[in-house]
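Peer 1: Requesting a structural model of the entry that follows:
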Amino acid sequence: MSEPISPITLPPAINPQQEGEWLRLKLQQWLDSQFIPELVNQQIARRAAQIYLRQRFEGENDLGSLVIAIVTEMQAFDFSKSFYGEFAIANAVGEILLESIGINYCCGQLDS
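Peer 2: Now for the predicted structure:
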């Protein structure tokens, strides 16, 4: 039987505003690099960063909970002008955050 994945906890937010802005920029860069840069990518990145920021202000440090919050709240976003959906955005945020804390997520493996 497989082992459950251990939770990944982010360090407490020292400067959540700066963290949110950093995430917004990184996510927009990722979105723009996957297909073509589009105005909607800015809106998606801004909304995902707002969700992330609010969660961090509320003291959330668990990566899984942050990703679930983004999936849940991004369901209300209008993705009709985008190639993306809420799951792709939440997964991208998770990958960006994993990379930022030095965790390699390649090929289904988590390596520190």
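
Peer 1: going forward, measure contacts between C-alpha atoms and count neighbours the same way
Peer 2: Fine.

Peer 1: And stretch 24-32, what's buried?
Peer 2: By neighbour count on 16 or more other C-alpha atoms under 10 Å, the buried set for stretch 24-32 is Arg24, Lys26, Leu27, Gln28, Trp30, Leu31, Asp32.

Peer 1: Ile8 versus the fourth one, what's the distance?
Peer 2: In this case it means Gln28. Going from Gln28 to Ile8 by C-alpha to C-alpha, to the nearest Å gives 24 Å.

Peer 1: The first one too?
Peer 2: Distance from Arg24 to Ile8, counting by C-alpha to C-alpha: 21 Å.

Peer 1: again, but for the last one
Peer 2: When distances are taken as C-alpha to C-alpha, Asp32 and Ile8 turn out to be 27 Å apart.

Peer 1: and this one, so I can compare the two:
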Amino acid sequence: MAEPIPPITLPPARNPVQEGEWLRAALLQWLNQEFIPEDANWQIAKRAAQIFVRQRMEGENDLGSLVMAIVTEMESFDFSNSFFGEFTVANAVSDLLLDSLGIDRCCGQ
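Peer 2: Model prediction:
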């Protein structure tokens, strides 16, 4: 039987607004590089960063919970002018955070 992947806990937020600005810029860059730059990418990155900041200010440090919050709250976002959806955005946020922490995201390690 496979071992469950342990939860990933982010360090406590020291400056959630600064973290959010970093995330907004990093996610926007990722969105623009993944397909083509679109006007909607700026709004997507801004909204995802707002959700992330609020969650961090509320004391959320669990990466899985942060990703689920982004998926849930981005469901109401209008993705009709975008190639992306809420799951793609939340997974990209997760990957960006893991990369920033130096955690290898290959194969659950």
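
Peer 1: from the buried residues of stretch 24-32 of the first structure, which ones fall inside helices?
Peer 2: Secondary structure defined by DSSP state H assigns Arg24, Lys26, Leu27, Gln28, Trp30, Leu31, Asp32 of the buried residues of stretch 24-32 of the first structure to helices.

Peer 1: What is the nearest of the residues you listed to Val93 of the first structure?
Peer 2: Lowest distance from Val93 of the first structure to those (C-alpha to C-alpha) belongs to Leu27, with 6.8 Å.

Peer 1: which residues does the closest residue to the closest one other than its chain neighbours contact?
Peer 2: The spatial neighbour of Leu27 of the first structure that comes closest, neighbours along the chain excluded (C-alpha to C-alpha, 6 or more residues apart in numbering), is Ala45 at 5.6 Å. Counting by C-alpha atoms under 8 Å, 6 or more residues apart in numbering, Ala45 of the first structure makes contact with Leu23, Arg24, Leu25, Leu27, Gln28.

Peer 1: On the C-terminal side of the helix or strand hosting Leu53 of the first structure, identify the next helix or strand.
Peer 2: Assigned by DSSP states H and E, Leu53 of the first structure falls within helix 39-57. Using DSSP H and E, the helix or strand that follows helix 39-57 of the first structure in sequence is helix 63-74.

Peer 1: Relative to Ile36 of the second structure, how far out is Gly20 of the second structure?
Peer 2: Relative to Ile36 of the second structure, Gly20 of the second structure is positioned 23 Å away (C-alpha to C-alpha).

Peer 1: Would you agree Ile51 of the first structure is in contact with Ile68?
Peer 2: No. Between Ile51 of the first structure and Ile68 there is no contact, the gap being 10.7 Å when judged by C-alpha atoms under 8 Å.
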